[in-house]
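Engineer: just a sequence and a predicted model for now, questions to come.
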Amino acid sequence: MLEFLRNGVRTWYFKALLGLLVLSFAIWGVGDIFRPGLSGNTVVKVGNIEIGSQQFTSALQRQMQNLSRTLGSNFTLEQARGLQVPERVVEGLVTEALHESEANALGIAVGKKALVQRIRSEPGFRNQEGQFDRSVYEQTLAINGFSEEQFVSRLRQELSRAQVLGSLTSEVPVSEVLTNRLYSWNAEKRVAAYIKIQHDAIANIEKPDDAALQEYYKGNESLFTAPEYRSATYVHLTGKDVESDIDVSDADIQKLYDQNIDAFKVPERRTVQQMIFSTEEEAKTGAAHLAEGKTFAAVAKDLLRQDEDATNILGDVTKIHLPDTLAEAVFNLSDGQVTPPLEGPFGWYVMRVTAIKAPKTQQLLEVRIDIRAQLVQERSGEALYKLSNDLDDALGGGASLEEAARQVGVVAKKVTKVDRGSNGSDEKPMNDLPPGPEFLTTLFNTPDGQESELVDLGVNGYLILRNTGIQAAKVKPLESVRNRAIKFWKAEQRRKQTEENSKRILERIKGGEPLEVISKSIDVPIETSPPFNRHGEGAANNLPRSLAAELFGVKVGGASSAPSDRGYTIGVLKEIVKAKVGANSADVKALAEQLAQRIGRDLEIQYNNALRQHHNVEIDQRALDNLLSQF
């Protein structure tokens, strides 16, 4: 439960208080309300409500802690500012204060009884038995940076705000006529007949003369431009650099083994064959044949046309690998026994156990190496951090990157001419670079001849590099890329001819010539699509979605065309499949709920804008900047 809360509780209240970045500047702009000079410790003032520096920094800390837990790494202030987290925190505080001001103006109050009931009903405060547990409650507040007094105060405010917004956005009426029309429009489908004109069908493209090739080369220099390359000397610190310094005793290994003994328990496993029938009667027939003495493979072959291998598809399984409707029966069998017909997720099953492996507990000797590796990995983090500090200190003392690496006992490596895509000058991938995107990002952000900062790569260790050279992007000479240029030029000519051919065919269709006649004249088969919607969903894979959308703009018999990866597709609308509103009541109801939510959000945005006009909002940007500089 606590792990669930650490990852973000999904109830409406915790989304408001403990969730990640849920507010957007799409609601209002904020530039016009930032002004210096609020009095005392106040950084934000909304009407008569003042928000102090401590409230802002606490809210910012909670947001950053939530992000750190979600992303699995330390979330720095620099990263937060890059994502405008401080601005979003301010905007959230302003929103809360606006709603609180309005609640106060309307005389809305939340009593102690309602607060207690709300706290006791929150799933995040319950123990494993589903009961409210004060120790869980207190621990959850501590994890999320709240004292009980702060939490109760925020909850009281939140419940009063909920009453304000709830009166506005709950039970939003949605027109049945509007819903039905939108559903009919969106669920309507089309069926098309189409032909495909392929680029490859155009053969015998002659080579271009020098003038044509030169013109194409000049007009498409980006196709023949070598990317920017950079070279570097770098040090990549990983767990392997400190493994030899990690001491793991036999007692340590024994202790971890004892503490996690359940993890080393291997459950009973069974090798299972199965036959799946469409009906219970067919399954009973199969079971009867088995009872007569026929082999499992023979029955599968006679009744299901399966070969012997197909009856072994389940292989070695544990009880949890099987659906509940099958697991109990299978694990009650003895070796060689067969189940009666069982209803399962894909039909009626007849299953046979061919081998049983009893449950066991892996002995320490079997898992010793794995446990030691786990302990080494866990303890290497601190050692690796110390090594990175030693490297940083050596560099700070004036050593070069190579000298500093030698001083701490690691090797400085070199990479020569790598592009942003991790390819070398031979256009082949460099596979021995440090993992993750940080290496190339750091290299291409570091000026020539300079060293980067020490970069924390998380589970991948630490990285620091020196940019040792930049080769700017440049266009390759035509002679060095002549063959490629000729290939591209030919492909372009095929594309142009295919486009012209498709235009002529489309004109013939629009002139009244049947698609069947055109198909025969160019020896290209007609294909028919399954019904598809306005987004192209449901259409065959080789019917471009852009064409599907175009066909919603024509009448039956109308035509359109669209490019695809391999050519052009010309389609003729054959049928309009109207949506059946009455037959899809569940989908219509879901659409009505979506409309209600969207209308509710629109009303909330308009309401917030109105509150902004009614309650004066002031933000002391200078004070906020000072707080962030000291954060």
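Structural biologist: Nice, thanks for sending it over. Computed from a prediction, not measured in an experiment: that's the story for all the values here.

Engineer: only C-alpha atoms for contact and neighbour calcs from this point on.
Structural biologist: OK.

Engineer: okay, now Ser585: neighbour count?
Structural biologist: 12 (other Cα atoms under 10 Å).

Engineer: tell me how far it lies from Val572.
Structural biologist: Ser585 sits 32 Å away from Val572, going by Cα to Cα, to the nearest Å.

Engineer: and the longest helix for the chain?
Structural biologist: For the chain, the helix reaching the highest residue count under DSSP state H is reported as helix 364-396.

Engineer: and the helix or strand following it, what's buried?
Structural biologist: Using DSSP states H and E, the next helix or strand after helix 364-396 towards the C-terminus is helix 401-408. For helix 401-408, the neighbour count (16 or more other Cα atoms under 10 Å) marks 401-405, 408 as buried.

Engineer: alongside the first one, take a look at this:
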Amino acid sequence: MLTALRRLASTWVAKLLFVLLISSFAVWGIGDTIRNFGQDTAVARVGGTPIEMDEAQAAVRREMQRLSRQVGGQFENDPRIRRAVAQQAIEQLVLDRVLRGEARDLGITVPDEAVRDFIFSIQGFRGMSGQFERAVFENFLRTNDMTEGTFLALVRADLARQQLALAVRSGATAPEVLTKPLLQWQLEQRSAALVTLPLAAAPEPPAPEEAQLRRFHENNPDRFSTPEYREASVAVLTAERISREVEISDADIAAAYESRRNQFETPERRALAQVLVQDEEKAKAIAAAWSGGADFAAVTREAEAAGGQALELGSLDRAGLPFPQLAEAAFGTAVGSVTAPIRTDFGWHILKVESAEPGATRPLTEVRDQIRTDLTAEKAADLAFERANQVEDALAGGATLAEVAQRFNLGFAAIRTDANGMDPEDKPVELPVIEAARAPLLRAIFTAEKGAAPRLAETEAGFVAVDIKEISPPALRPFESVEPLVREAFIAEARRRSQEERAAGLLAAVKGGKSLADAARESGFGVREVGAITRDQRDGAIPPELLAPLFELKANEPTMAQTQDGYAVAQLLEVTRPDPGTDAAALARLKAEVTQAMAGDLETEYVAALRNRADVRINPRLVDNLAQP
């Protein structure tokens, strides 16, 4: 292509065109340049503080690398994925600036000792000795394209954010006026009378006449028409295909293992419960009672009486605890034991270790194949972009899809298919992609324009070029060729209408004052009573389509629903609402869940309010540039 451009540049036509371009630049180009002088180059601004392009690019690059490592060979660098990643990365940078500003305004500082202790506690930075190793840490920085200063700043900002978050979350407490009615709502049970009318039990309808079948055929063309078919040539370039050309050495695998060691280490995790109060003496008393065998419900009451709170923290590793002293206490205490009170900026913490999952490190011999696959996928993705440019140049130079496919080792097929990938004989069409990519490739084929020159475009199926040869629109099949299908569909529809009318008749009878049992007996249907129905029923005692409507009814009210195999009619007989105070354990669990949910909502609303107050401005043009490969 470059040769062709150079050849064109030497012609008198090209020279005349250049003169016109230079003249037009003299008219409007300089003015446009002056107008754009000083234009904002920041991707976003938070309260006037810029987020520059290089910082945003580094954040997007790190996130893309993380996704590629996690997904491995299945990762496709799709334009929509890149845009979503770019938007997410920018939003994270914005929130980071917002929270940093709030921490600064509130005078929250994180000492160097806290940053150091936090980094030393990260399992991924520990070597075979179990201690922090500088080489592992530096490999992590190189892999994630970060300097040490950048990482330390991120950790410091994250610890400050955790202090803010804990301060906001600590104010969440689920009151009994909320949790008791909620538990009662969850445990509520209902009983109902139920009549089911499956389509298989519908009476056999009269044999349809030919005129009826022909009308049904004409009135339902979508059921009896041929699909749209497209005759096309397709060429596909995927990282998976190129990966067959990639070679990975043992040295590459060993280096990757060292740099990604944290991926193969599972840190020890512990299930923890926590009490947080402000008074040391009350904390000691609660710790003594908890160690002496008091259950969590009793401890919760003591904590609330002391003006604090009790929470189930769930399963955490060391990095999941915001303060090093909490991590040391939690992971230095035997399972089933309670720690002594621990002082932090938020008060006195008491932790109980409910269970523990030991950590483990997978050796290189075990993960060698996985690393080889990941490295192959990464190198193949880089090669795919290089080859895509070569293919695009060849297509622009006039090469056909078949020619570029052979020259650059692309997948290629000449096909006639419908949108579901079936040929006119209703057999699956062979496509040059893996099964998971069939649907994206078919979408590309059925969105391409006939007559348009084939161009390589990035899709979920990989880089795809399509040349549409012919489009055959849908056409109603002749009645004679589909008469058996028409007859079958006509009879099925007649049965469905019959059962619908019967169900509607039962519903009307109950609304008219009869019980469902009486109405069913009069109509010759069987009825059964179903009890102990719960909102989260999974055993199929009643059709799932009836479950939600049944819990909206008042006593003796009926409802009707179409089910997978027919229709069903139900009448609510009784509502049983248990006393939530009789199940203290369930109430305590629900209270902890609601408290956690409220804490999460408080934090979300708090961050959203800070963001709204921060005068955030995002440059959409530069965000679009970030999403480009």
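Structural biologist: Here it is on my side, so go on. Small disclaimer: the values here were computed from a predicted structure and weren't measured.

Engineer: quick check: TM-score for this pair?
Structural biologist: Overlay of the two chains. TM-score (TM-score structural alignment, normalised by the length of the second structure): 0.63; 468 aligned residues with a Cα RMSD of 4.4 Å.

Engineer: would you turn the buried residues of helix 401-408 of the first structure into CSV with distance to Lys487 of the first structure?
Structural biologist: Listed next are those as CSV, based on distance: Cα to Cα, whole Å:
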residue, distance to Lys487 of the first structure
Leu401, 46
Glu402, 46
Glu403, 50
Ala404, 51
Ala405, 48
Val408, 53
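
Engineer: closest to Glu618 of the first structure out of those?
Structural biologist: Leu401 (50.1 Å; Cα to Cα).

Engineer: one step back: show me what the longest helix of the first structure is packed up against.
Structural biologist: helix 250-259, helix 401-408 (3 or more Cα pairs under 8 Å, 6 or more residues apart in numbering; DSSP states H and E).

Engineer: now with 10 Å?
Structural biologist: For helix 364-396 of the first structure, the packing partners by 3 or more Cα pairs under 10 Å, 6 or more residues apart in numbering; DSSP states H and E come out as strand 229-237, helix 250-259, helix 401-408, strand 455-456, strand 462-471.

Engineer: quick one, that helix and helix 250-259 angle?
Structural biologist: Helix 364-396 of the first structure runs at 120 degrees relative to helix 250-259, counting by axes from the mean of the first three to the mean of the last three Cα atoms, to 10 degrees.

Engineer: so helix 364-396 of the first structure versus strand 462-471, what angle?
Structural biologist: 60 degrees.

Engineer: show me what counts as buried in helix 364-396 of the first structure.
Structural biologist: For helix 364-396 of the first structure, by 16+ other Cα under 10 Å, it's 364, 371-372, 375-377, 379-381, 383-385, 387-388, 390-392, 394-395.

Engineer: likewise for stretch 591-607 of the first structure?
Structural biologist: Buried residues in stretch 591-607 of the first structure (16+ other Cα under 10 Å): 591-593, 595-597, 599-600, 603-604.

Engineer: tell me the contacts of Lys180 of the second structure?
Structural biologist: 186, 579-581, 587, 590-591 (Cα atoms under 10 Å, 6 or more residues apart in numbering).

Engineer: oh, that last question was meant for Gln450 of the first structure, not what I typed.
Structural biologist: The contact partners of Gln450 of the first structure, taken as Cα under 10 Å, 6+ apart, are 232, 443, 465-469.

Engineer: what's the answer for Asp112 of the second structure, then?
Structural biologist: Going by Cα under 10 Å, 6+ apart, Asp112 of the second structure touches 118, 152, 156.

Engineer: with secondary structure and neighbour count as extra columns, can I get those residues in a markdown table?
Structural biologist: Below are these laid out as a markdown table (DSSP: H, G, I helix; E, B strand; the rest coil; neighbours: other Cα atoms under 10 Å):
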| residue | secondary structure | neighbour count |
| --- | --- | --- |
| Phe118 | helix | 20 |
| Leu152 | helix | 16 |
| Arg156 | helix | 21 |
